[in-house]
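Novice: Here is a sequence with its predicted model. Questions after.
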Amino acid sequence: MSRPPRSSGSAPPRPAHGGAGQVRIIGGRWRNTRLQVPQLQGLRPTSDRVRETLFNWLMPKLPGARVLDLFAGSGALGLEAVSRGAASAQLVERDPALVAALRGVVERLGAQAQVQVAAGDALRWLETAPPMQADIVFVDPPFAAGLWAPVFELLPRHLAEGAWLYVEAPAAAMPQLPPGWQPYREGGTRDVAHALYRRATATLRGDLNATPSA
């Protein structure tokens, strides 16, 4: 979340100069841990309801997964994944206040061995960082910046063969993914659409091997 950050779920967008607040990790070993949301223009963390839905979708894939959260913001998605069993998470964030908050919570949780925080632009990170073979990627860029297409172009070098991709976008403008991705689940609110995709060549397991219902 190198921005004004993350979209909201069921709640309407906050005012442009929203105040500081908190979100919480809602499942796993760090359940109910509060994450500070600094007072930054447009900062809107993903709602508890949307995250609960997402992690229900991902539940069979989380154990041992390597996670990439490209616009991390409060860290709610990446940290939730590790809390629920992911092996590691790489958080990428440009805003200095958010980077400081992320590093503080990682230290507070004693999670330095599992969670890395990279300070910088997400596109630049994708271009220059060593390939990480991520199993799960979260992409929720600033809506006004229109970064989905360049992210999708740069992402493949960082993906494991069976990668899963979660995307948030404006409700009326979910971006088209490049060839090779299949929709798995989708949902949304009046303002925000969210969807989970799988690579067409992925070798699936467990419940994720089933054909998704309409």
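Specialist: Thanks, I have it.
Novice: CA atoms for contacts and neighbours, from now on please.
Specialist: OK.
Novice: Identify the residue nearest the geometric centre of this structure.
Specialist: Most central in the chain under CA atoms, centre = their mean is residue 138, positioned 3.0 Å from the mean C-alpha point.
Novice: Residue 116 versus that residue, what's the distance?
Specialist: Separation of residue 138 from residue 116 (CA to CA, to the nearest Å): 15 Å.
Novice: picking up where we left off before, the residue nearest to the centre of the chain is in contact with residue 75, isn't it?
Specialist: No: using CA atoms under 8 Å, residue 138 is not in contact with residue 75, being 10.8 Å away.
Novice: Run a quick check on residue 190 versus residue 169, I expect a contact.
Specialist: No: the criterion here is CA under 8 Å, and residue 190 misses it with residue 169 at 11.5 Å.
Novice: what about the two, which has more around it?
Specialist: Between residue 190 and residue 169, counted using other CA atoms under 10 Å, residue 169 has the larger neighbour count: 24 against 12.
Novice: How about that one, nearest residue that isn't a chain neighbour?
Specialist: residue 193 (5.4 Å; CA to CA, 6 or more residues apart in numbering).
Novice: now that neighbour, what's its secondary structure?
Specialist: strand (DSSP: H, G, I helix; E, B strand; the rest coil).
Novice: Sticking with the residue nearest to the centre of the chain, tell me its helix or strand.
Specialist: strand 134-139 (DSSP states H and E).
Novice: Next SSE downstream of that strand?
Specialist: Sequence-wise, the next helix or strand downstream of strand 134-139 (DSSP H and E) is helix 148-154.
Novice: contacting residues around that following helix?
Specialist: Helix 148-154 is contacted from outside by 123, 126, 127, 139, 141, 175, 177, 178, using CA atoms under 8 Å, 6 or more residues apart in numbering.
Novice: How about residues contacting the helix or strand following that helix?
Specialist: For helix 148-154, the following helix or strand on the C-terminal side (DSSP H and E) is strand 159-170. For strand 159-170, the surrounding residues in contact (CA under 8 Å, 6+ apart) are 7, 131-141, 143, 174-175, 191-199, 201-204.
Novice: Could you tell me which of the residues you listed count as buried?
Specialist: The neighbour count (16 or more other CA atoms under 10 Å) marks 7, 133-141, 143, 191-199, 202 as buried among the contacts of strand 159-170.
Novice: alright, now check it against this:
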Amino acid sequence: MNMRSKSSGGARPAAGAPGVVRIIGGEWKRSKLQVAALPGLRPTPDRVRETLFNWLGQDLTGLRCLDAFAGSGALGFEAASRGATEVLLIEQAPALVASLRDNATRLHANQITVQRGDALSLMRQRTGQAWDVVFLDPPFGEGQNDNLFREALKVARQLVDAEGRLYLEAPRAWTDTELTELGWQVLRQGRAGQVAFHLLGPKVAQAAAGMASGG
């Protein structure tokens, strides 16, 4: 998450106790993540995370996951809790970076790496690394922030394995036409309040897409 991202104006505050996010599944189920109190921080809601990890499968053993706009780190920590062997959290806000590192230390989460910096720049540096799952929850900002979302989707396409998955959280549903132009196809999608969420696969992965959409 950039400073102009989930902590920017227009985002809804986190539900529940301020500054705390609870892991909902896996090894660290019910563990609390302490989060720096920044105005407008928007962690992915519990029921959306539950749906997402039902789609991905509860066991992520052996997978490599990248959370590009980490914020609270809820998605990355959920992945690690479910067995992901490598999780990279990218975050720009210093206070949130400190929270992420403190939480990783407290949980002895050696599989988690926290990298401070601009998400787009750091994603570009990792082009071709073939991650299994990328979590993409860019800042909503004022309005829909389409340009940032479009650029993030383009960069993420160069990071995901041929049979990998991308989770997109956005203030609106992205259409099949828009996503196809960027090399993606929709496998699953839903809405919770003002948040639209999508599970995407690379457009070339036809066989894997058919299995996911039919399961």
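Specialist: All right, it came through fine. What you see is a predicted model; the values in this text were computed from it and never measured.
Novice: Just give the TM-score of the two.
Specialist: Once superposed, chain against chain, the TM-score is 0.84 (TM-score structural alignment, normalised by the length of structure 1); 204 aligned residues with a CA RMSD of 2.8 Å.
Novice: For structure 2, which segments are assigned as strands?
Specialist: Ranges of strands in structure 2, per DSSP state E, are 20-22, 32-34, 64-67, 86-91, 112-116, 131-136, 160-170, 184-192, 195-202.
Novice: Same list (those) but as a markdown table, adding distance to residue 103 of structure 2.
Specialist: Output for the strands of structure 2, formatted as a markdown table (distance: least, CA to CA, whole Å):
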| stretch | distance to residue 103 of structure 2 |
| --- | --- |
| strand 20-22 | 11 |
| strand 32-34 | 6 |
| strand 64-67 | 15 |
| strand 86-91 | 12 |
| strand 112-116 | 10 |
| strand 131-136 | 19 |
| strand 160-170 | 23 |
| strand 184-192 | 27 |
| strand 195-202 | 26 |
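Novice: Any idea which of those gets closest to residue 51 of structure 2?
Specialist: strand 184-192 (8.9 Å; CA to CA).
Novice: how about that closest one: buried residues?
Specialist: Residues 184, 185, 186, 187, 188, 189 are the ones in strand 184-192 of structure 2 that count as buried (16+ other CA under 10 Å).
Novice: With stretch 53-60 of structure 2 instead?
Specialist: Neighbour-count burial for stretch 53-60 of structure 2 [16+ other CA under 10 Å]: 53, 55, 56, 58, 59, 60.
Novice: Residue 107 of structure 1: how many residues sit nearby?
Specialist: When neighbours are counted by other CA under 10 Å, residue 107 of structure 1 registers 13.
Novice: ok, residue 121 of structure 1 - contacts?
Specialist: By CA under 8 Å, 6+ apart, the contact list for residue 121 of structure 1 reads 2, 92, 93, 94.
Novice: let's go with 7 Å and repeat that
Specialist: 2, 93, 94 (CA atoms under 7 Å, 6 or more residues apart in numbering).
Novice: Let me have these in CSV, adding neighbour count and distance to residue 101 of structure 1 as columns.
Specialist: Listed next are these as CSV, based on neighbours: other CA atoms under 10 Å; distance: CA to CA, whole Å:
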residue, neighbour count, distance to residue 101 of structure 1
2, 23, 13
93, 29, 11
94, 19, 12
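Novice: nearest to residue 110 of structure 1, of the residues you listed?
Specialist: Nearest member of the contacts of residue 121 of structure 1 to residue 110 of structure 1, counting by CA to CA, is residue 93, at 19.8 Å.
Novice: Contact partners for the closest one?
Specialist: Residue 93 of structure 1 neighbours (CA under 7 Å, 6+ apart): 1, 2, 70, 71, 72, 73, 99, 118, 119, 120, 121, 122.
Novice: gap between the third one and residue 204 of structure 1?
Specialist: If I follow you right, that is residue 70 of structure 1. Going from residue 70 of structure 1 to residue 204 of structure 1 by CA to CA gives 24 Å.
Novice: Repeat that for the fifth one.
Specialist: With distances defined as CA to CA, the gap from residue 72 of structure 1 to residue 204 of structure 1 amounts to 26 Å.
Novice: What of the last one?
Specialist: Distance of residue 122 of structure 1 to residue 204 of structure 1, given as CA to CA: 28 Å.
Novice: go on, the fourth one?
Specialist: Remark: distance between residue 71 of structure 1 and residue 204 of structure 1 (CA to CA) = 26 Å.
Novice: what span of structure 2 lines up against the longest helix seen in structure 1?
Specialist: Criterion DSSP state H: the longest helix present in structure 1 is helix 96-109. Taking TM-score structural alignment as the measure, structure 2 aligns residues 94-107 with helix 96-109 of structure 1.
Novice: Could you give me the buried positions within the matching stretch?
Specialist: Residues 96, 97, 98, 99, 100, 101, 103, 104 are the ones in stretch 94-107 of structure 2 that count as buried (16+ other CA under 10 Å).
Novice: do stretch 63-70 of structure 1 as well
Specialist: 65, 66, 67, 68, 69, 70.
Novice: Which of the residues you listed sits closest to residue 158 of structure 1?
Specialist: Checking those against residue 158 of structure 1 by CA to CA gives residue 68 as the nearest, at 8.9 Å.
Novice: now the equivalent of the closest one over in structure 2: how far from residue 76 of structure 2?
Specialist: Using TM-score structural alignment, the partner of residue 68 of structure 1 in structure 2 is residue 66. Taking CA to CA as the measure, residue 66 of structure 2 falls 7 Å from residue 76 of structure 2.
Novice: Which neighbours do those two have in common?
Specialist: Common contact partners of residue 66 of structure 2 and residue 76 (CA under 7 Å, 6+ apart): 87, 89.
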